[in-house]
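> Can you look at this prediction? I've put the sequence above it.
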Amino acid sequence: MDADATAALRKRGVASTDDKFKFIWFKVCERLTSVLQNKMSNYDTDVFMPIFDAIQKARSGFFSSNMLI
């Protein structure tokens, strides 16, 4: 999204090359981390586990631990 002179947001036609490169670089870093930590999934690494722990802690007040999902 870009802002014009009136501060109205408008969509860009095509994603920039930098955006694509950042996405690819992020995915490479995720995979490299999982390989170095000997994990089968990118989501089992030290990068994501604190996020999942925070979600689990936040939702524990709303749901019963016996509830099947």
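That came in fine, so what should we check first? Numbering: from 1, shown residues only.

> CA atoms for contacts and neighbours, from now on please.
Noted.

> remind me, longest helix of the chain?
As assigned by DSSP state H, the longest helix anywhere in the chain is helix 17-36.

> can you pull the buried residues of that one?
30, 31, 33, 34 (16 or more other CA atoms under 10 Å).

> Next one for the comparison:
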Amino acid sequence: MAPLDGEWVKSSHSAGHGNACVQLMTMPGGVALGDSKRPDLAPLRCTRTEPAAFLRAAKAGAFDLPRGG
């Protein structure tokens, strides 16, 4: 797996501490997602379309837990 050599980008909505957020980095053919609290963990690598598909599914309730259970 090719090493990541770009720059991590953090959300403007992240906590002001700068070390408690999801980070994104563009890479050839996709993006990498990292956890700023755990830089020792390997980042998740996705194609460019996978994060958008995940967000669409989450907004549609695909991952909601049943109520009352």
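Yep, that arrived. Quick caveat: nothing in here was measured; it's all calculated off a predicted structure.

> Structural similarity score between the chains, please.
Here the superposed chains carry a TM-score of 0.29, computed using TM-score structural alignment, normalised by the length of structure 1; 30 aligned residues with a CA RMSD of 3.0 Å.

> quick one: which two of the buried residues of helix 17-36 of structure 1 are the most distant?
Within the buried residues of helix 17-36 of structure 1, two members stand farthest from each other by CA to CA: 30 and 34, at 6.3 Å.

> Quick one: list the elements packing against the longest helix of structure 1.
Helix 17-36 of structure 1 makes packing contacts with no helix or strand when contacts are defined by 3 or more CA pairs under 8 Å, 6 or more residues apart in numbering; DSSP states H and E.

> buried residues in the helix or strand harbouring residue 57 of structure 2?
Taking DSSP states H and E as the definition, residue 57 of structure 2 sits inside helix 50-59. For helix 50-59 of structure 2, burial by neighbour count (16+ other CA under 10 Å) applies to residue 51.

> I'd like to know which elements that helix is packed against.
Partner elements for helix 50-59 of structure 2 (3+ CA pairs under 8 Å, 6+ apart): none found.
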